Each structure stands twice: as C-alpha cells, then as structure tokens.
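>>> sequence and predicted model, in that order:
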Amino acid sequence: MLTRNSSDVIVVGAGVVGAACAYYAAQAGLTVTVVDRGPVSGGTTGSGEGNLLVSDKEPGPELELALLSIELWRELTELLPPQIEYETKGGLVVAAAEAGMSALRDFAAGQEKAGVRAEEIAADRLHDLEPHLAPGLAGGFHYPQDAQVMPALAAAHLLKAGGDRVRLRLGEEVTGLLTGGHGELRGVSTATGELYAAYVVNAAGTWGGEFAALAGVDLPVLPRRGFVLVTEPLPRVVRRKVYAADYVADVASGSAALQTSAVVEGTAAGPVLIGASRERVGFDRTLSTEVLRRLAAQATALFPVLAGVRAMRTYAGFRPYLPDHLPAIGPDPRVPGLLHACGHEGAGIGLAPATGLIVARCLTGGRPPLDIGPFDPGRFLPRP
C-alpha cells in the first residue's frame, strides 16, 4: 500500500528512465515513490531530441537493449496519448564519398545479423527519401526502425500511466540513504523528511555518480555536454533523422575533446533540430559559439535549404557518460536494495522502456528480458 512516507520502491530521478522504471514497477504490482530535486524531465531528458535509434549502434548488448526498447515503445504508444509525438519516421545515414559508403556497408551488414533492418540507398535515390539533401553524396543507408518521441511529454505520460501506484515528490533533493543493521537500504532522507522503501533505484542520470556516492559506492558517471540548434517552424523539409557517417564514430568515442557531426531532423511541430556535439567539460553550460558555428555549417552542408532559415534558440544538455559506453542497470552488489538505471549517455530516451522493464523484473524476482550481465553496476569494481 502506498502511504505518505512509504512504498515498495523509491525511484530517484523523474526523467524518462526513472519514469519507465516507475511505470513498469507499477505494472508489476509495486507501489512507487518518484523523487526528484527538480520537475519532471528537468535534467537530461528535457534537453534531449527524443531519438529512438538502432542505426547508430553496433552489434552487442546496447543494440539488443535498443531493439527491445523499439518494440516496447510501440506497445507504449497504444497506451500513451498522441501528444508524445511518436513518429516511426526512420533514419538515413549518408556518406560523402565511396570510402564512407564502404564503411557503412560493413557496419550495416553486422547490424542486419543482429536483427536490424537496413536498406542501402544509391546516390541517385537519396532525393526520393530526402528531396532537400545536398547533391553529390555517395549514398546512404535507410533504417526504418528508427523513431522519435517528444521526451519530456513521454516521461510525464509514463508517470501518469502508472496510476495511483506512483506518487511524485518533486522539488525534493535526496540528501542521504537510510540503512538497516546489515547495511541494507530502508529508504532515503530529504530536506523535508524520510521516505521508506526496501528498494531504491538510482535513475539520477548525469548525477547518478553523485547519488551512488551517497551509498558509499563508486559509479563513474560523467557529464558529456551537447548543444542543439532549433530553427523556426518549417514545412517538412527534413522528413527523417539524417546524419553523416562520422556521427557513429563520435557516439562510440571516449574522447573528452570537442566532436561535432551533422545530425538533422524535422519534428511534428515544425522546427528542425540540429546537432550533434560532444565534449566533457563538467557541468559548464557556457554558450559555445564555436560549437554552434560548426553545427550550423555541417547542417547546411547536408541541407543547403537551411542556409536561409533562422535559428530561434539553442540549448545545452549533459549526457550521462560511463567509460565503456554501456549503462548501469540492475542491483548493486555492494549495497542490498540499491539498483541502478543510469549512464545511458545520449541513448537514454530510446533505451528507457527496456531499462524500466529490467529493473521491474529485478525488483520482483522475475527473469530479465535479456542478458543483463554487460550492464552490471559491479563491473567497475577494482579487480583483485
């Protein structure tokens, strides 16, 4: 029974990953308290583009998680309202030269063996998919499974879909963890009091490492800053998510230095979103004109029609980065009752449903929907 100060599980973080954890836990019959020091989607989720991608992931654990999430998002759209702007618009990865096309062919061949659908698009067919693309490109690959949602609304409606089993405690910062005589978790303390539960889920996103430290454990989550340019509302001049081949390499890179690669996509509301940049500069939100200049130049090189379009605003966000580019999902072996669901970097919106389902299965003793060994939070422990 959900009471004012007690529940079966406490989820720390009201972004889309925390919302998915709360939703699937509620579906499994648990009562959930979601705690966040800010509003729903006040962190990384509110700064995201809403990408649900398989196209940028090489075969392996993250791609398996993404493929499962793509199916779960489809199921969720039967329950959630159309305001989440779910679009199965697909993705298009393009190459400027034949060397890039060769690399894309090899990448797609490996993905197809893992269950991804990818179609090679010859240079003379690119404009059938995207009429405003620049001429002279060598070709590309179309990924029909790629999709998009409006992330802040998706998180809010996931929480609402949890019904009366889910209670929100917004504007409350967790200041400590409550433990029992054997070190097991009993809940959390906030500035307004204590909340009790046998399980606590760390869905704190970029601040997941700081939250883990409250439990006395190390989880090396670091912020990786990115900027997005938002244009004035337009007719649908960009039909899909379109990006250059070097974006895949940037996603997989562990470099702390600035990296930019063209990512351009239209939205149901009209504005075109332009990214993507990556750099590790802590939580510095200082506007970088160099990053914005690069993004604008790379976007107009792909879509010359955008050269005459006004950029209405820009915003920065921080991806929760872990050194091996895999999220931490599941029980922490060091603290009984503590589970993690963070470190998804730029893929958290896409990977949220599978993450939430895994956490719910762990909470209820069910069988996870896939092998969660690669996501074990204990993998960062020093080896003896």
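Good, I have the coordinates. All figures in this text were calculated on a predicted structure; none of them were measured in a lab. Numbering: from 1, shown residues only.
>>> drop to CA atoms for contacts and neighbour counts, all remaining ones
Fine.
>>> okay, and H340 sits in which element?
Counting by DSSP states H and E, the element that carries H340 is strand 338-342.
>>> do L67 as well
helix 61-76.
>>> show me where the stretch 51-200 of the chain has its strands.
Counting by DSSP state E, counting those that start in this stretch, one finds strands in the stretch 51-200 of the chain at the ranges 51-52, 91-95, 119-122, 139-143, 147-148, 166-170, 174-179, 185-190, 193-196, 199-202.
>>> what about A276, distance to L219?
Distance, A276 to L219, using C-alpha to C-alpha, to the nearest Å: 26 Å.
>>> returning to what we had before: which one of the strands of the stretch 51-200 of the chain lies closest to T31?
For these, the distance to T31 is smallest for strand 166-170, at 6.1 Å, taking C-alpha to C-alpha.
>>> structure two is appended below for comparative analysis:
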Amino acid sequence: MTGHPDAVVVGAGIVGAACAEALGRAGLRVTVVERGAPAGATTASGEGNVLVSDKEPGPELELARSSLRHWPDVLRGAAAVAPDAPDPEWDPKGGLVAALGGGAEDPLTAFASAQRAAGIDARVIGGDEARGLEPGLSPEVGAAVLYPQDAQLQPVAAATALLAAVRARGGEVRHGTAALGLERGASGAVAGLRTDRGTLRCGAVVNACGPWAGEFSRLAGAPVDVRPRRGMVLVTAPLPPGTVRRKVYDADYVGAVGAGEADLRTSTVVESTHAGTVLIGSSRQRVGFDDTVRVEVLRAIARKAVALFPALARVPVMRAYGGFRPYTPDHLPVIGEDPRIPGLWHATGHEGAGVGLAAGTGHLLAALVTGTPADTDPHPFRADRPGVALDPPPATADTTADGEGEPHTPGRGERS
C-alpha cells in the first residue's frame, strides 16, 4: 500500500474534517476528497454552535458531551502541528434558553430537570436574573435556563484548521474532485474510491457528504436515508460589545429541532460573533435542494428575534444566507461501518448540530476504524438501524469486485 492512503474521507465539511483529523492523529494516512471548496457548503452556512442545551437525554446528548470534552484538545492539537492555520475562535461563553410567556416556563424547567439528571449543568433562573445576564432581553421573559457548558466556534476556520492538521500529518486534501462510487475487491470489501480524476486505492472510505450523503451512499451501493433540510440565518451590522453576550434562544427551539414534518418551522436563536455582528436564526424546512431565498421565512425569523430582543427592531440586517443540513428520519447521526460493504463507513446525518457533534464524531469513528476504546456507545448510530438503511440497488460493474485484491488498512483492529 506504499503511496496509497489507508482511508479516504469524502466531504471536507466540519464533520469530514474532524473525521480525517482523528484518523490522521491515530496514525492512518488520510486523503480527503471534496467536489467543491473545503468547508464551502453546509459548514459555511452554520452558526458554529457547540451545544448541550438543545438535546434531550439520550444518544445525541452523549455524543454532544463527548464533543465538548474533545473540541478544546482537538483544536490545540491542530494548532500545534499547523500553527499557521486560521484561529477557530473557540468561545465557551455559555447559552441561555428563555421562556417567552408563562406557558413556556413549565416545559422548559422540566426539560432542564431531565438534563440535570443526565449530568448537564442546567440552572433555572428568573426573568430578572436572565436580564441581568442579557440586558437586552424582553421584559416578557419570565424564566430561563443558563447552560454554562454551551460554546461557539467559527465553523469554516475550524474545518480549515483541522484540514491543515491532516496535511501536516502527511495526509492530502483534494478539492474539485467528485466521488463517483467504490471499487471493491473479490470479497466485496472496499478496495478504492472512484473519482472524476481517477481511482484512489484505499482500504476504507468514509461517507461524510452531509446533505449529499444519501446521494453518495446510493452511488456506493449501500444507500442510507439522509435528506437535505433547508435553514436560513440573518446577519446584522456590527453592534456594540455586550449587546448579546451568549447564545440565546427561546424555549420552542428544541421542538423545532426535533420536528419531523416537512413544513416550515422557525424559532429564535440570537448570538454575537467575534466580528461584532449578530446571527439570527433559525428555520427548518424540507424543500429538497431548492435554494430559493423565501422572504416570508426571513420575516418570520426576524419577527421572533425582535420578540426576544426588542432592540433588534432598529438594527440593520446586512445579509441573509441559507444552507442544507443532513436530516435523518429519527434525528440521529449515522456513524460507523456499513455492514453491507466492509470498509465503507458513514459519518453524516447530524442536521444542524454537525459543528457541535463533529469532534465527538471524529473520535468515535477513529476508535471504530482502529479498534480502540471510544467514550460513546456506537450502537444507536449504526447504519443498519430501522428506517435508515435502504434497499441497495442492483450490483453494477462500478460497485462489484475489480479483481485486484483488497488493500489492508494498518491498525484497523476489530470492527464494532
């Protein structure tokens, strides 16, 4: 295998970058393939949230806790091997979830109680204390929950830093290269990745294509049900420091995250950036890959943001942007090896939480590939769980054995 990568990661967004970095740190030679610009699609359309506050107790919350543990070390390690990479702007500033109106207080405090039982620092406070932390909050806020563990980073800078670390450890990042399918050995296992620039021989391929993971999984011959879900964000002009001090959102955000219907769902999310601008979200809508900017969506987002922070009514909006997020029917990521094709791994389906879950996903995937211990149970994220694995298409010459044998991935160990 001299001269060939051990693993090829398809997708150079934040999740693909985190997986590639973790695999490279584990000693594998990694190549990242991206058909567009690295971090130029879903990652560039994110807000950079690293949250535990929006996740109910269960597998996703455990993965979020893993990410919170790993993100600082991953970023420090990347900076050590690639000191010229951009600053990811890691900011453990905490989050605040506010209840607008009395009807939202009981569900909010019950949700916080369940999270505390799962080990999350969730502090219920009154409206006056909330306004002491965030002076711009509406007087209609009667209660809130403070989440000191929530953090934020700049997603494009973070992904770029992780990819720089991949290169510094001997890996490669190829942009403008489209993945077309798999080459498979005589036993059916992965032997390489076919691209529009030739075939990359390897022993493992990681599907980290985000909203396009369903498309690539079909090309690979092992389809998983990952679909795009559209989201929009408004960006204000720079505001004075301290206008918004934390990530602040209203209590119905959790319900919007967990909703499964295709119809539009909006909820208020407000947070500042290092540049002084304020990001205002959010929306969720299943419209396929239709990237039309809908004014009614922007109006709904703005109206709800002003209800939470009334002073925003007088603030100019510089721009709006949107992106597609990888949605699965059960709202859980797909992480692990596909049992239908040995050597095909998935790391996708994080929807709007990809930035926050990326470090934990990279740690889990690298542990599974190398057979080392992980700090998260992989079983809930398996590719063959009900409702996620789809019937594969009939075998074709593109996905069947090529007769050239199967490359070995050093150090893979036992697969879970």
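That came in fine, so what should we check first? Keep in mind the model is a prediction, meaning the values are calculated, not measured.
>>> list the TM-score for the superposed pair.
Here the TM-score for the pair of chains, by TM-score structural alignment, normalised by the length of structure 1, is 0.97; 381 aligned residues with a C-alpha RMSD of 1.4 Å.
>>> which one of the strands of the stretch 51-200 of structure 1 lies nearest to L306 of structure 1?
strand 91-95 (17.4 Å).
>>> mean shift between the closest one and structure 2?
Average distance, strand 91-95 of structure 1 versus aligned residues of structure 2 after superposition (mean C-alpha distance after the TM-score superposition for structure 1): 0.5 Å.
>>> what range in structure 2 matches that strand?
With TM-score structural alignment applied, strand 91-95 of structure 1 matches the range 95-99 in structure 2.
>>> repeat that for stretch 35-50 of structure 1.
Going by TM-score structural alignment: stretch 35-50 of structure 1 matches residues 33-48.
>>> chain center to the strand holding H340 of structure 1, what's the gap?
Put simply, strand 338-342 of structure 1 sits 15 Å off its chain's centre (C-alpha atoms, centre = their mean, to the nearest Å).
>>> report the buried residues of it.
Within strand 338-342 of structure 1, the residues that qualify as buried are 338-342, counting by 16 or more other C-alpha atoms under 10 Å.
>>> of those, which is the nearest to H127 of structure 1?
Closest to H127 of structure 1, out of all of the buried residues of strand 338-342 of structure 1 and judged by C-alpha to C-alpha, is C342, at 38.8 Å.
>>> need the counterpart of that closest one in structure 2.
Match for C342 of structure 1 (TM-score structural alignment): T348.
>>> got it, and F283 of structure 1?
Match for F283 of structure 1 (TM-score structural alignment): F289.
>>> surely its match and R325 touch.
No: counting by C-alpha atoms under 8 Å, F289 of structure 2 does not reach R325; the two are 10.1 Å apart.
>>> the two: which is more packed in?
R325 (30 against 14; other C-alpha atoms under 10 Å).
>>> quick one: that one is in a helix?
No: secondary structure of R325 of structure 2 (DSSP: H, G, I helix; E, B strand; the rest coil): strand, not part of a helix.
>>> trace it over to structure 1, please.
Looks like R325 of structure 2 aligns to R319 there (TM-score structural alignment).
>>> all helices for structure 2, in order.
14-25, 59-81, 105-117, 127-133, 155-168, 213-220, 253-258, 295-308, 354-370 (DSSP state H).
>>> mean shift between the shortest one and structure 1?
If I follow you right, that is helix 253-258 of structure 2. Averaged out, helix 253-258 of structure 2 is 0.6 Å away (mean C-alpha distance after the TM-score superposition for structure 1).
>>> and for the third one?
Once the two models are superposed, helix 105-117 of structure 2 sits on average 0.8 Å from its counterpart in structure 1 (mean C-alpha distance after the TM-score superposition for structure 1).
>>> which strands or helices does that helix pack on?
strand 123-126, strand 141-147 (3 or more C-alpha pairs under 8 Å, 6 or more residues apart in numbering; DSSP states H and E).
>>> before we move on, the earlier item: give me the common contacts of F289 and R325 of structure 2.
228, 230 (C-alpha atoms under 8 Å, 6 or more residues apart in numbering).
>>> my read: R240 of structure 1 touches T88, true?
No: the criterion here is C-alpha under 8 Å, and R240 of structure 1 misses it with T88 at 9.0 Å.
>>> show me which of those two is the more surrounded one.
R240 (25 against 16).
>>> and that one, what pairs with it in structure 2?
R240 of structure 1 maps onto R246 in structure 2, by TM-score structural alignment.
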